[in-house]
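Student: Sharing a sequence plus its predicted fold:
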Amino acid sequence: MKTELDYLAELAGHGRISRRAFLGRAAALGVSAAMMPALAGKAFAQTAVKGGIIKAGLQGGESTNSLDPALNLSQVTFSFGKLWGEYL
């Protein structure tokens, strides 16, 4: 079984299988979910990409909300400010 897991980790490391395929095959071999990321190591690490879209379902937003952090007066604006300013 160790040989098969090493082979899967090597495939994932070279980008020959997707993360979903790796997790599915490792689960079929009986590997616990807590151990899978350790096997793959940095095989799935991705570089940061600028841009993107935030879709947030927040209840309680108002038409007067803005992106100015000085005007964050409710939980909705605090939450959105945290999402918007995240450095991922």
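Tutor: Yep, it's here.
Student: going forward, measure contacts and count neighbours with C-alpha atoms only.
Tutor: Will do.
Student: buried ones in the strand or helix carrying residue 7?
Tutor: For residue 7, the host element (DSSP states H and E) is helix 2-13. For helix 2-13, burial by neighbour count (16 or more other Cα atoms under 10 Å) applies to 5, 8, 9, 10, 11, 12, 13.
Student: mind listing what the nearest residue to the third one once chain neighbours are set aside touches?
Tutor: Excluding the flanking residues, the one nearest residue 9 by Cα to Cα, 6 or more residues apart in numbering is residue 40, at 5.1 Å. The neighbours of residue 40, taking Cα atoms under 8 Å, 6 or more residues apart in numbering as the test, are 9, 12, 13.
Student: One more to weigh against that first structure:
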Amino acid sequence: MLWLMTMGRRLNGVYAAFMLVAFMMGVAGALQAPTLSLFLSREVGAQPFWVGLFYTVNAIAGILVSLWLAKRSDSRGDRRRLI
């Protein structure tokens, strides 16, 4: 139970809820990602090129948004509003 204590304080309920939701979103994304390509190619009938392009654009967009948010957070210093 010591890992629940942070610098002598009790665990904040909002922080715990946020971490739980973030963890569950990560699990959901990890379970969804491998099956989405099969769904797109088999059920939707998309060509493999378009499925690959979808994953590529999705990854690049995620990187660009992360970099933009990091730069904005560092320059303005207001991280709470970004979250």
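Tutor: It's in. Bear in mind the structure is a predicted one, so any value in this text is a computation, not a measurement.
Student: Superposing both, give me the TM-score.
Tutor: Overall, the chain-to-chain superposition scores 0.28 on the TM-score scale (TM-score structural alignment, normalised by the length of structure 2); 32 aligned residues with a Cα RMSD of 3.0 Å.
Student: Roughly how far does residue 8 of structure 1 sit from residue 39 of structure 1?
Tutor: The spacing between residue 8 of structure 1 and residue 39 of structure 1, counted by Cα to Cα, to the nearest Å, is 9 Å.
Student: Likewise for residue 76 of structure 1?
Tutor: 39 Å.
Student: any residues in contact with both of residue 8 and residue 39 of structure 1?
Tutor: Common neighbours of residue 8 of structure 1 and residue 39 (Cα under 8 Å, 6+ apart) do not exist.
Student: show me what contacts the spatially closest residue to residue 6 of structure 1 that is not a sequence neighbour?
Tutor: Excluding the flanking residues, the one nearest residue 6 of structure 1 by Cα to Cα, 6+ apart is residue 39, at 7.8 Å. With contact taken as Cα under 8 Å, 6+ apart, residue 39 of structure 1 is in contact with 5, 6, 9.
Student: Show me what the strand or helix carrying residue 54 of structure 2 is packed against.
Tutor: Element membership for residue 54 of structure 2, per DSSP H and E: helix 48-76. Contacts defined by 3 or more Cα pairs under 8 Å, 6 or more residues apart in numbering; DSSP states H and E place helix 48-76 of structure 2 against helix 79-82.
Student: quick one on the thing from earlier: I'd like to know how far the residue nearest to residue 6 of structure 1 sits from residue 27 of structure 1.
Tutor: Between residue 39 of structure 1 and residue 27 of structure 1 the computed distance is 12 Å (Cα to Cα).
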